[in-house]
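Q: what follows is a predicted protein model with its sequence.
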Amino acid sequence: MEFLSVLDVSFFLLVGFGTLVGIIFGAIPGMTATMAVAVCLPLTYALGLNNGLALLLGLYVGGISGGMVPAVLLNIPGTPSSITTTFDGYPMARRGEGEKALRICVIASVIGGLISAAVLFLFAPLLADFSIKFSYVEKFLIILLALSVIASLSNSMLIGIFSGVIGIWLSLIGDYSISDGGNGHTRLMFDFMEPYLFEGFSLLPVLIGIFGISTILLEAEKGVKRDVAGERVKIGASGRFSLSTFKGSLTNLTRSSFIGTFVGMLPGVGGSAASVLAYTQEKNLAKDSSQMGKGAPQGLIASESANNALTGGALIPLLSLGIPGDATTAVLIGAFTLQGIQVGPLFIPENHETWYIMMTALVLANFVMFVLMFFAIKHIAKVVMVPKHILYPLIVMMCVVGAYAINYGIMFDVWTLLIFGVLGYLIQKIGLEVAPLIIGFILGSQAEVYFVKSLESFGTYSIFFTKSPIALVLWALIAASVLFAIAMGFKSRARQKMELSQMHTPSNTTAGKRHDSTNG
């Protein structure tokens, strides 16, 4: 418990402040937890590691939780992980049970977050101890597995792979260091770009641009003054909340929380997959699911416990393997980079104090989120009325100032911010995926180093297949993820054909009847 001695009042205040700001970001349609963390990332340099992590983890938990507010009141998911919350939350709000729905979501969220934190505390050190024994071969295959999982769980496997390859290509721009097995020359650039890109694109401006500027551009395209008053409903006071609502929901809570934690461990999958999977399981396994989608509390419990459990689950691969579990934890890598700390198998053994401080901040953020949202939900809900034409310019200004200050005033970092902001906007407009691209960017250079080092050590490509039983298991998992993607692709096509045939059948029948009546 020695780590408690380094915590001061500022630590607890930053957890509370971060959670509140995260809730506000999550509650404003179009804003996300990832954007909140990215925009506030430069502040952590001045705060130091412990206080910086307190702020960012508060933003993470608050941002995920805040998405429930517009999901219930506006039928608009505040964050991608709140999609299934709209299914039952908005119908309850239309019945005047908005306050009851939000309180159900808050309790489910805090339970899911605490369960995932417990799994993180128990499982991450074991995985880190195991992964310390990995050679360059296993490390390369771990990254290859992460990239294959991301691609296989994308909307299209080919699009996911292509997006990841673009990210890897961008990560390789710059000097090919001799220490990494290279020739010491720059690559993938024109000669006039060498003064700016000798060390490649700086990670933090890339992250802020992808998740900050591009989001602003996408939302601005919809119209920052768009009026959603017609969609807004009052919180309402009918249908008052009671803990008896959770009677018989222990299985749903536990199952959904573990589903969210497990999905969070899969790199790049995201909270929307966790909440959809948990919601689907509850609908399939519940004794009575007839009201789900019409305003059933059990649907809210499944959705919110799963998406908040994502927070602890996504930190497991980040802290034990150095692989981000989702877009937000990819941004968290930037916080460690600012403090000169590398996450991976050695992080927990070499940084016990930081590890315990992270766990303290994560648990505390869940409790702060509960207190803020449960007892002040009527006031929190008002943030959906913030004018976007005032909010967005302030966020852009914070992004630009943060990018400029990160590396002590390098103007090219601002250009990097703008370049990747526009790139992030364009790739989403043409149908590519951000998560595979950004995780490919983060892991691409590491994958190259491990691949080259493996060949230098053993001199043959066969080493990737014969090095150890662990390598064979990883290859089996890679193959399974690819086969899963192919199977899901065939299933999706079959479903689309069936839907098309069902659409055409009634019209054909009607046409036939008309033809017969005409002949008669």
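A: All right, it came through fine.

Q: every contact and neighbour count from this point should use C-alpha atoms.
A: Fine.

Q: show me what the lengthiest helix in the chain is packed against.
A: Scanning the chain for the longest helix, with DSSP state H as the assignment, gives helix 469-519. In terms of contacts (3 or more CA pairs under 8 Å, 6 or more residues apart in numbering; DSSP states H and E), helix 469-519 is packed against helix 136-152, helix 463-466.

Q: who are the contact partners of the closest residue in space to Phe262 that isn't next to it in sequence?
A: Closest residue to Phe262 apart from its sequence neighbours, by CA to CA, 6 or more residues apart in numbering: Gly313 at 6.1 Å. Counting by CA atoms under 8 Å, 6 or more residues apart in numbering, Gly313 touches Ser116, Ala117, Val119, Leu120, Gly260, Thr261, Phe262, Val263, Gly264, Met265, Gly325.

Q: roughly how far does Gly313 sit from Ala306?
A: 10 Å (CA to CA, to the nearest Å).

Q: common neighbours of those two, please.
A: The contact lists of Gly313 and Ala306 share Gly260, Thr261, where a contact means CA under 8 Å, 6+ apart.

Q: what helices and strands are in contact with the helix or strand hosting Ile115?
A: For Ile115, the host element (DSSP states H and E) is helix 98-131. Where contact means 3+ CA pairs under 8 Å, 6+ apart, helix 98-131 is packed against helix 68-73, helix 85-94, helix 250-265, helix 297-321, helix 347-350, helix 352-375, helix 377-380.

Q: I'd like the distance from stretch 291-308 to the chain centre, please.
A: Centroid separation for stretch 291-308 versus its chain: 20 Å, with CA atoms, centre = their mean, to the nearest Å.

Q: wait, Lys234 sits on Leu73?
A: Yes: between Lys234 and Leu73 there is a contact at 7.2 Å, judged by CA atoms under 8 Å.

Q: ok, and here's another one to check against it:
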Amino acid sequence: MPMFEVLTPLSVLLCLFGVLIGIIMGSIPGMTATMAIAIFLPATYALDMINSIGLLIGLYVGGISGGMVPAVLLNIPGTPSSLCTTFDGYPMTQNGEGEKALKVGITASIIGGFVSLSILFFFAPVLASFAIDFSAVDKFLIVVFALTVIASISKGSLLGGVFSGVLGVFISLIGRFPDNNQIRLVPPGFEQELVYGFSLLPVLIGLFAIGQNLQESEEGLVAASHQKIDLAKNKAKQFKFRIFKGQFVNTVRSSIIGTFVGMLPGVGGSAASITSYSQAKNFSKNPEKLGKGEPEGMIASESANNGLIGGALVPLLSLGIPGDSTTAILVGAFLLQGIEVGPLFITTNPDLWSGIVFALVIANIAMFIMMFFSIKYFAKIVYIPKHIIFPIIMLMCVVGSYAINNGVMFDVWTLLLFGLVGYIFPKVGIQIAPFLIGFILGTQGEKYFIDSLKGSGGDLTVFFTDGPLAIGLWVVIIVSVVYAVIDNRRTKKAESAS
């Protein structure tokens, strides 16, 4: 299907605008692609789905790519997936090769983006066509698997990750039970406001935009105090495309690693970055140079970084399971338009599926052109004072939440409540990403669980006897939990040894 039969001129302009804003927000230490999408989510209410997806995909690609700027210049990962970018990017900046490091990362990013897009284009429809035949039991077990991965592969605490996911599921069950119209888990006096539970979009915006704002404000609103950097101090070592000569295998391998790690719900960008970087080091002819300002390390990290985007969209569009916190927010955008993601999404929304693919093409090309030829200007963004940006973000969040459901004040209170939740939870060991995805998947899991029991006449053994696929899913769930327990113990031993 030709690109411009699907995308309108407005959707292309919104995609370009999204890339620009995404790069700017990704370049500011403390901002993320997730936060950028959360802030602009209410704006999609006034747009149709094709235009909305253009804007959101642009923000996604731009935000992920922009995260390399503070990683290279300030040694601060702009996104979790740019963690390993600091290993070689910052030493290159210290050596007077900041511009070279950024251009290496930008070039690796567009390659990673197109590799992941190719895998998304060919793999997601196949997986979706296979998933169409899933029974309610199979769908319930897929949700359980997603929850085990999200909750168990957690930052620092297995118990904390599990509790965060379960708490998200619990909160999602607030409201009216669909089978008997009984109100459950609702505080007295709020029956009318919470009859349908908490609205997803104010929850998303509160957790990521308001919560992040409060965390960053606690650390201080002053501009970055780092010394201004001459990006091309070392004139003898300018960027040339021949840097990639001999790096073909490293680039493609890292892009594929990033894509497939992105497909695993809840694993996160830092895992993709670390995995690809470690593989680059294992196969490098000069592994001792990595970590000291070597372009090879930048290529591995940034190609995996952008490979995550297509990978995270695969489970979202084929199974209805968000691969990370950013795609969880994209679920909100689809729901706002009355579209349900899942196995039937691609076949029932062919224009929208094509629009997503074409938007990714445009966004990656736009990201490369904007950053490659204007990197000196984007590099200055890291010094913008936060006391100017944060009040604007707060205002946009409040106005957007109020407008989502045509002026419901309770949505603003929901926004502020979950903004405080997003600020407090990390301090007490509750992790935001497992909580959010538990919140999104909780109602789906309940629906499939009840449908399974209805089909079996209340026989719980149906979850173990439905067929070979159900048995296979139980094996995957058990392996996921066992791996999480072993990995948690190994991490604790390593921490105690150090």
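A: Thanks, I have the structure now. Just so it is clear, the model here is predicted, and its values are computed rather than measured.

Q: superposed, what's their TM-score?
A: Remark: TM-score between the superposed chains equals 0.97 [TM-score structural alignment, normalised by the length of structure 2]; 494 aligned residues with a CA RMSD of 1.1 Å.

Q: quick revisit: which residue in structure 2 aligns with the residue nearest to Phe262 of structure 1?
A: Residue pairing (TM-score structural alignment): Gly313 of structure 1 is matched to Gly311 of structure 2.

Q: can you check Gln291 of structure 1 too?
A: Gln291 of structure 1 maps onto Lys289 in structure 2, by TM-score structural alignment.

Q: so how far is Val361 of structure 2 from its match?
A: Lys289 of structure 2 sits 34 Å away from Val361 of structure 2, going by CA to CA.

Q: show me which of the two is the more surrounded one.
A: Taking other CA atoms under 10 Å, Lys289 of structure 2 and Val361 do not tie; Val361 has more neighbours (18 against 15).

Q: residue in structure 1 paired with the more buried one?
A: With TM-score structural alignment as the criterion, Val361 of structure 2 matches Val363.

Q: from Ile259 of structure 1, how far out is its match?
A: When Val363 of structure 1 is compared with Ile259 of structure 1 (using CA to CA), they lie 19 Å apart.

Q: show residues contacting the strand or helix carrying Phe40 of structure 2.
A: Secondary structure assignment for Phe40 of structure 2, by DSSP H and E: helix 33-40. The contact list for helix 33-40 of structure 2 (CA under 8 Å, 6+ apart) reads 21-22, 25-26, 56, 59-64, 79, 204-205, 208-209, 212, 325-326, 329, 393, 396-397, 400.

Q: picking up where we left off before, I'd say the match of Val361 of structure 2 and Ala117 touch.
A: Yes: in this structure Val363 of structure 1 lies within contact range of Ala117 using CA under 8 Å: 6.8 Å.

Q: returning to what we had before: how big's the offset between the helix holding Phe40 of structure 2 and structure 1?
A: In this overlay with structure 1, the average offset of helix 33-40 of structure 2 from its partner residues is 0.3 Å by mean CA distance after the TM-score superposition for structure 1.

Q: for Pro70 of structure 2, give me its contacts.
A: Ser27, Ile28, Pro29, Ile76, Pro77, Gly78, Val382 are the contacts of Pro70 of structure 2 under CA under 8 Å, 6+ apart.

Q: repeat that with 10 Å
A: Going by CA atoms under 10 Å, 6 or more residues apart in numbering, Pro70 of structure 2 touches 26-30, 76-79, 82, 85-86, 89-90, 379-383.

Q: please apply the same query to Thr461 of structure 2.
A: Contacts for Thr461 of structure 2 (CA under 10 Å, 6+ apart) come out as Leu453.

Q: tell me how far it lies from Ser452 of structure 2.
A: Distance of Thr461 of structure 2 to Ser452 of structure 2, given as CA to CA: 10 Å.

Q: what does Pro187 of structure 2 give?
A: Distance from Pro187 of structure 2 to Ser452 of structure 2, by CA to CA: 30 Å.

Q: between the two, tell me which one has more neighbours.
A: Between Pro187 of structure 2 and Ser452, counting by other CA under 10 Å, Ser452 is the more crowded of the two (23 against 9).

Q: map the more buried one across to structure 1 for me.
A: Counting by TM-score structural alignment, Ser452 of structure 2 corresponds to Ser454 in structure 1.

Q: top of the contacts of Gly313 of structure 1 by neighbour count?
A: Taking other CA under 10 Å as the neighbour criterion, Gly260 ranks highest of the contacts of Gly313 of structure 1 with 37 neighbours.

Q: chain neighbours aside, what residue packs nearest to the counterpart of that residue in structure 2?
A: The alignment partner of Gly260 of structure 1 in structure 2, by TM-score structural alignment, is Gly258. Sequence neighbours aside, Ala304 is the residue nearest to Gly258 of structure 2 in space, at 4.0 Å (criterion: CA to CA, 6+ apart).

Q: just to check, the one you found is in contact with Phe114?
A: No: with contacts counted by CA atoms under 10 Å, Ala304 of structure 2 stays clear of Phe114, the gap being 11.3 Å.

Q: more neighbours: those two, which one.
A: Counted by other CA under 10 Å, Ala304 of structure 2 and Phe114 do not tie: Ala304 has more neighbours, with 41 against 21.

Q: ok so, going back, make sure the match of Ser452 of structure 2 is indeed in a helix.
A: Yes: secondary structure of Ser454 of structure 1 (DSSP: H, G, I helix; E, B strand; the rest coil): part of a helix.

Q: residue nearest the centroid of structure 2?
A: Thr326 (3.1 Å; CA atoms, centre = their mean).

Q: how about that one, nearest residue that isn't a chain neighbour?
A: Here the nearest residue to Thr326 of structure 2 in space, its sequence neighbours aside, is Thr34; by CA to CA, 6+ apart that works out to 4.8 Å.
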